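K.L.:
below are the sequence and a predicted model; questions follow.
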Amino acid sequence: MHTTRSQRWRDRRARWVPAASEIDPRRLAVDVIDSRKVAVPFVRAHHYAASMPVTRLSVGLFADGAGGRPQLVGVCVFSYPVNDASVPKNAGLQNPRAACDLGRLVVLDCQGGNAESFLVARAFRLLRREKPEILSVISYADPVRRSDGQGRVFMPGHVGGLYAVMAARYVGRSSPRTDLLLPDGRPMSPRALSKIRNAECGQRYAIDDLLRAGAPPPRHGEDRAAWLTGLERADFLRRRRHPGCHAYVFPLTRAARHAAARVPDHPYPVLDRSLTDGDVTALPLLRRAA
């Protein structure tokens, strides 16, 4: 079945507002924000992943707040691609730096149903102004329903309805993978786990994320890869197979549209809210947006 509601976020839990509800554009503003000081605290407080990707640009949605002061009610984060191969595969561009990912999109539930498209459309314009070398944006929709340790659903899964409404090209799924889930149901980033295993720069933050989630600290001199293996054996980290996220492309220039045309597109996936676990994509994929 299809939902008539728009997904929002607050305190890392999915919220819903009527899709027919509308914002008042006169009371909203969109602008570039400081990633570390402004975007990171907001994303960690409200996005289900509670983490921030390596960022190229962050854009904020502001509403009228108390005393006429602007209040941050949404954030759009443009990040580096998940890997260099994803750019030619999804966007048709050979230069990996010519595209970026829409790494995080968070809008609070105090905003109307069309707030996301309002934010994203204006964020694209700011991205072109601030980072003219970026020609396309790749976005992923995670269709897997996620629950915490108590069985409470905090991310119901989605198939990218917003991206379809905005006429993005649907180019299929990312590669299937195996996620390592924390006790609260959040997946650990494969890149963060790789940094720990290989003692790379940035491993301290990834380790701290595990410790904050309740993991026992590694013993003095303990090999980090062995420590992660021990967390799996103790069921602190749980493996779960993931079928792959739905991938969409927004070409931002004429050259990007020509490049994207070389990548086959497919009918938009359809959401099935009757499913109570796993992938919420309805099969077969038959519908294409008008």
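P.N.:
Structure received.

K.L.:
C-alpha from now on. contacts and neighbour counts both.
P.N.:
Will do.

K.L.:
so what's the residue count around the nearest residue to R56 once chain neighbours are set aside?
P.N.:
Excluding the flanking residues, the one nearest R56 by Cα to Cα, 6 or more residues apart in numbering is S79, at 5.1 Å. Look at S79: counted by other Cα atoms under 10 Å, it has 21 neighbours.

K.L.:
give the contact list for S79.
P.N.:
By Cα atoms under 8 Å, 6 or more residues apart in numbering, the contact set of S79 is 53-57, 100-103.

K.L.:
and for R197?
P.N.:
224-225, 228.

K.L.:
A14 belongs to a helix, doesn't it?
P.N.:
No: counting by DSSP: H, G, I helix; E, B strand; the rest coil, A14 is not part of a helix but strand.

K.L.:
correct me, but it touches M155?
P.N.:
Yes: at 5.8 Å, A14 and M155 qualify as touching, with contact defined as Cα atoms under 8 Å.

K.L.:
what strand or helix carries V75?
P.N.:
strand 70-79 (DSSP states H and E).

K.L.:
just give me how far that strand sits from the chain centre.
P.N.:
Chain-centre distance of strand 70-79: 13 Å, with Cα atoms, centre = their mean, to the nearest Å.

K.L.:
another one to put next to it:
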Amino acid sequence: MPPVQEPLPFEDLPEMPPMSPWCQRWQAGRHSWRHVRDGGFNSRHYRVNVIPDEEPAKSFVLAHHYSRSYPAVKVQFGLYNVLGSQRKLCGVAVFGVPVSTAVLTRPLPHLQPYTQAVECSRFVLLDACPGNAESWFLARCFEALLSDGVRGVVSFADPVPRRTSSGVLVMPGHVGTIYAATNAVYTGRATARTVKLLPDGTVFHARTAQKIRRQEQGHEYAVAQLVALGAQRPCPGSDPALWLREALTAVGARNVRNRGAHRFVFRLGRTRREREEIELGLPAVRPYPKLPDPEPAAARTALRHARFLAHRPERAPLESP
């Protein structure tokens, strides 16, 4: 049986410049900015600790991060403001397990994935954190990871903005300020892909869709997510792939073209020599990218063709020129 494709509309959104002197902050899912020259950070007022129980970190990320999701975790750290009588959680860094080992083994082929190499999958600081807080926070996280045997961290910056179906900006796109400030190695873009966005601007991941099509563990939660947005419940015995196609169309999902997130790699070590001894599986690209990549003509042609196919009436006869 041929694969079922969802006839969803395509969007092509302009990318955020990947480098900027501004640092991103979050509060209840809304972004704000701090300029690097603002400063004001005093390390005596802050502490960084491992968060042993997942719940506090998960609740913090779900409350403040635009994705409203929490990844598979290896270790999570909290940034605490200790000025005054109360200890307040004002930032969370999550180092976790990506869906595929290739996310780690391609850039760091000689490190054991999930033990010596991990992904920085969430990094969230509140509005109250002053400028330059993130580089200090990240450095303390790296010190703790290194003492636990981690030698490499991979992180991604997605420059494509996300909007709700009504046009409200949910995420303006990531900028790489923190990567330049902490001397990460830029290794180019991840694989280009098409991302499905739900009406609220959140991503409906390909892995989630696969769970529904194959009826794998966890597909019930994914189905409930679409039903809550207005899709009909699947009938017993119905084809899961066909149901998914109809459900995504019914809730108003859209396809967004993504030319690949920017990939950054941190090599951890106590000295520069220790860091440089870690071999990269991908070439380092210098200097850091500062502007969005120019869009090739072939990509524009492919996008126009995809839009034509997506909006062409089914079984409409093709007219000869």
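P.N.:
Looks like it came in fine. Only a predicted model underlies this, so the values are computations on that prediction, with no experimental measurement involved.

K.L.:
give me the subset of the contacts of R197 of structure 1 lying in helices.
P.N.:
Under the assignment DSSP state H, the contacts of R197 of structure 1 contribute 224-225, 228 to helices.

K.L.:
CSV for these, including neighbour count?
P.N.:
Rendered in CSV, the data for those read as follows (neighbours: other Cα atoms under 10 Å):
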residue, neighbour count
R224, 19
A225, 16
L228, 20
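
K.L.:
which one of these is nearest to P88 of structure 1?
P.N.:
A225 (32.1 Å; Cα to Cα).

K.L.:
picking that back up, what remains of the contacts of R197 of structure 1 once you look at structure 2?
P.N.:
Compared against structure 2 with both residues aligned by TM-score structural alignment, their matches' Cα atoms under 8 Å, those retain 224-225, 228.

K.L.:
closest to R173 of structure 1 out of those?
P.N.:
L228 (28.3 Å).

K.L.:
which ones are touching E216 of structure 2?
P.N.:
E216 of structure 2 neighbours (Cα under 8 Å, 6+ apart): Q210.

K.L.:
that one maps to what in structure 1?
P.N.:
The alignment partner of E216 of structure 2 in structure 1, by TM-score structural alignment, is E200.

K.L.:
quick one, strands of the stretch 51-200 of structure 1?
P.N.:
55-64, 70-79, 99-107, 136-141, 146-147, 153-155, 169-173, 177-181 (DSSP state E, counting those that start in this stretch).

K.L.:
can I get those strands in JSON lines with distance to H220 of structure 1?
P.N.:
Converted to JSON lines, the strands of the stretch 51-200 of structure 1 look like this (distance: least, Cα to Cα, whole Å):
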{"stretch": "strand 55-64", "distance to H220 of structure 1": "33"}
{"stretch": "strand 70-79", "distance to H220 of structure 1": "35"}
{"stretch": "strand 99-107", "distance to H220 of structure 1": "35"}
{"stretch": "strand 136-141", "distance to H220 of structure 1": "39"}
{"stretch": "strand 146-147", "distance to H220 of structure 1": "34"}
{"stretch": "strand 153-155", "distance to H220 of structure 1": "36"}
{"stretch": "strand 169-173", "distance to H220 of structure 1": "42"}
{"stretch": "strand 177-181", "distance to H220 of structure 1": "24"}
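
K.L.:
so which of those is nearest K89 of structure 1?
P.N.:
Between K89 of structure 1 and the strands of the stretch 51-200 of structure 1, the shortest separation by Cα to Cα is 8.9 Å, and it involves strand 169-173.

K.L.:
other SSEs contacting that closest one?
P.N.:
Here strand 169-173 of structure 1 touches strand 246-251, going by 3 or more Cα pairs under 8 Å, 6 or more residues apart in numbering; DSSP states H and E.

K.L.:
tell me which residues in the helix or strand just after the strand it packs on are buried?
P.N.:
Tracing the chain C-terminally past strand 246-251 of structure 1 and defining elements by DSSP H and E, one meets helix 254-260 next. Using 16 or more other Cα atoms under 10 Å as the test for burial, helix 254-260 of structure 1 gives 256-257, 259-260.

K.L.:
list the helices and strands helix 254-260 of structure 1 packs on?
P.N.:
By 3+ Cα pairs under 8 Å, 6+ apart, helix 254-260 of structure 1 packs against helix 86-91, strand 246-251.

K.L.:
and these: which comes nearest V73 of structure 1?
P.N.:
Of all these, strand 246-251 comes closest under Cα to Cα, at 23.6 Å.

K.L.:
need the counterpart of S100 of structure 2 in structure 1.
P.N.:
Aligned against structure 1 - with TM-score structural alignment as the criterion - S100 of structure 2 pairs with N83.
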